[in-house]
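Peer 1: I'll drop the sequence and a predicted model, then ask my questions.
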Amino acid sequence: MNSTPAHPLADIRIALKRLPHGEGLPMPAYASTGAAGMDVVAAESLTLAPGARHAVATGFAMAIPAGYEVQVRPRSGLALKNGITCLNSPGTIDSDYRGEVKVILANLGQDNFTITRGDRIAQLVPAPVQRASFDLVDDLNDTARGSGGFGSTGVTSA
């Protein structure tokens, strides 16, 4: 008997084109059956100095189906252990983009961080996209929160 439950949603199919500098690298893949994100690896080697950022090549391009995006998210281990994170996170790869996927990494740590070709650098999470349109109005309906902004919820008056 199979102890792994079936995933409740059907997989979407994403066409992936391997670029010449990505030859020999693994395709994005889930590391476990319960993983939400697919690990993606670097197609180049470099050193990120403290405070530096770089759009790291992955060596592939994708054709994401209409109605979906792919989000680029940091790897928690790199963030905790080394201060390496993705800027613009989660980054969005739109369904009509056909260029190379690059991951904007930043070194928030205090030491140089070396990335070697083939190192896992981020996660990719496919997600459905809900489109919206706006209706211009003169007034908005009232709520208990009103226009209270940053840090205004959960605060009691003295």
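Peer 2: Yes, it's here. Numbering: from 1, shown residues only.
Peer 1: Every contact and neighbour count from this point should use C-alpha atoms.
Peer 2: Noted.
Peer 1: got the residue ranges for the strands in the chain?
Peer 2: Taking DSSP state E, the strands of the chain run over residues 15-18, 29-30, 38-41, 46-48, 53-63, 68-73, 84-86, 91-93, 100-107, 113-115, 120-128.
Peer 1: May I see those strands arranged in TSV, with mean neighbour count as well?
Peer 2: Putting the strands of the chain into TSV (neighbours: other CA atoms under 10 Å) gives the following:
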stretch	mean neighbour count
strand 15-18	15
strand 29-30	15
strand 38-41	23
strand 46-48	16
strand 53-63	19
strand 68-73	22
strand 84-86	24
strand 91-93	18
strand 100-107	20
strand 113-115	16
strand 120-128	19
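Peer 1: Columns distance to F134 on top of those strands, output as JSON lines?
Peer 2: Shown next, in JSON lines, are the strands of the chain (distance: least, CA to CA, whole Å):
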{"stretch": "strand 15-18", "distance to F134": "33"}
{"stretch": "strand 29-30", "distance to F134": "37"}
{"stretch": "strand 38-41", "distance to F134": "34"}
{"stretch": "strand 46-48", "distance to F134": "42"}
{"stretch": "strand 53-63", "distance to F134": "28"}
{"stretch": "strand 68-73", "distance to F134": "21"}
{"stretch": "strand 84-86", "distance to F134": "30"}
{"stretch": "strand 91-93", "distance to F134": "21"}
{"stretch": "strand 100-107", "distance to F134": "31"}
{"stretch": "strand 113-115", "distance to F134": "43"}
{"stretch": "strand 120-128", "distance to F134": "20"}
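Peer 1: try this one side by side with the last:
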Amino acid sequence: MTDKIRGFQIVSAYEGKGIKLPGRKTGSSAGYDIEAAENVTLVPHKVVLVPTGLKAYMQNDEYLGIHVRSGISIKNSVSCVNSQGIIDADYYNNPENEGHIMVPLINHGEKNFFIAKGTRVAQGIFYKYLTVDGDSAGVGAERTGGFGSTGK
């Protein structure tokens, strides 16, 4: 991994299943379009984790922000339940789920909303972040799991 800076890969469970690596649509697009890896139905007022079949690698001082695409959000009353998903650098290849990115969507409408495999549901944007003086979170700490593995 030393020669790679940041990018996307397909998780092993989805290899050979027609998953596309995210791309930007224009030269000024900030986000990499992320597709649903399976058909999913969003029922009203429930959170559903939409599988992407993807994992992301990046530098230790970066994270991947996951944002619902505006077309889906505005036209269908769907949002990312945590506003912006945050994929930490050490989520990549974690032993629990290989770093599989799941998009937590909630349907605010009153009717089911169907998402077909291959629908662009989210955008991923890579961000740098800063830490405070004396921060020691990375000293000896290593991620051991997936969702919520760093505690409450």
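Peer 2: Cool, got the structure. What you see is a predicted model, and the numbers here were worked out from it, not measured in a lab.
Peer 1: P44 of the second structure corresponds to which position in the first structure?
Peer 2: Applying TM-score structural alignment, one finds that P44 of the second structure aligns to P50 in the first structure.
Peer 1: What of R69 of the second structure?
Peer 2: Per TM-score structural alignment, R69 of the second structure is aligned with R75.
Peer 1: so who does the closest residue to that match other than its chain neighbours touch?
Peer 2: Nearest in space to R75 of the first structure, with sequence neighbours left out and distances taken as CA to CA, 6 or more residues apart in numbering, is A122 at 5.2 Å. The neighbours of A122 of the first structure, taking CA atoms under 8 Å, 6 or more residues apart in numbering as the test, are 39-41, 72-75, 86, 103.
Peer 1: what about the second structure, which of those hold up?
Peer 2: When the contacts of A122 of the first structure are mapped onto the second structure and scored by both residues aligned by TM-score structural alignment, their matches' CA atoms under 8 Å, the shared contacts come out as 39-41, 72-75, 103.
Peer 1: Could you dump these into JSON lines and include distance to R18 of the first structure?
Peer 2: Putting these into JSON lines (distance: CA to CA, whole Å) gives the following:
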{"residue": "D39", "distance to R18 of the first structure": "16"}
{"residue": "V40", "distance to R18 of the first structure": "13"}
{"residue": "V41", "distance to R18 of the first structure": "13"}
{"residue": "V72", "distance to R18 of the first structure": "18"}
{"residue": "R73", "distance to R18 of the first structure": "21"}
{"residue": "P74", "distance to R18 of the first structure": "22"}
{"residue": "R75", "distance to R18 of the first structure": "23"}
{"residue": "V103", "distance to R18 of the first structure": "16"}
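Peer 1: dump the residue contacts of H108 of the second structure.
Peer 2: By CA under 8 Å, 6+ apart, the residues touching H108 of the second structure are 44-45, 77-79.
Peer 1: wait, L105 of the first structure
Peer 2: When the contact criterion is CA under 8 Å, 6+ apart, the partners of L105 of the first structure are 53-56, 84-87.
Peer 1: Just the closest of the residues you listed to I14 of the first structure, please.
Peer 2: Ranking the contacts of L105 of the first structure by separation from I14 of the first structure, with CA to CA as the measure, puts V56 on top at 21.0 Å.
Peer 1: Test my guess that the closest one contacts T47.
Peer 2: No: using CA atoms under 8 Å, V56 of the first structure is not in contact with T47; the gap is 10.8 Å.
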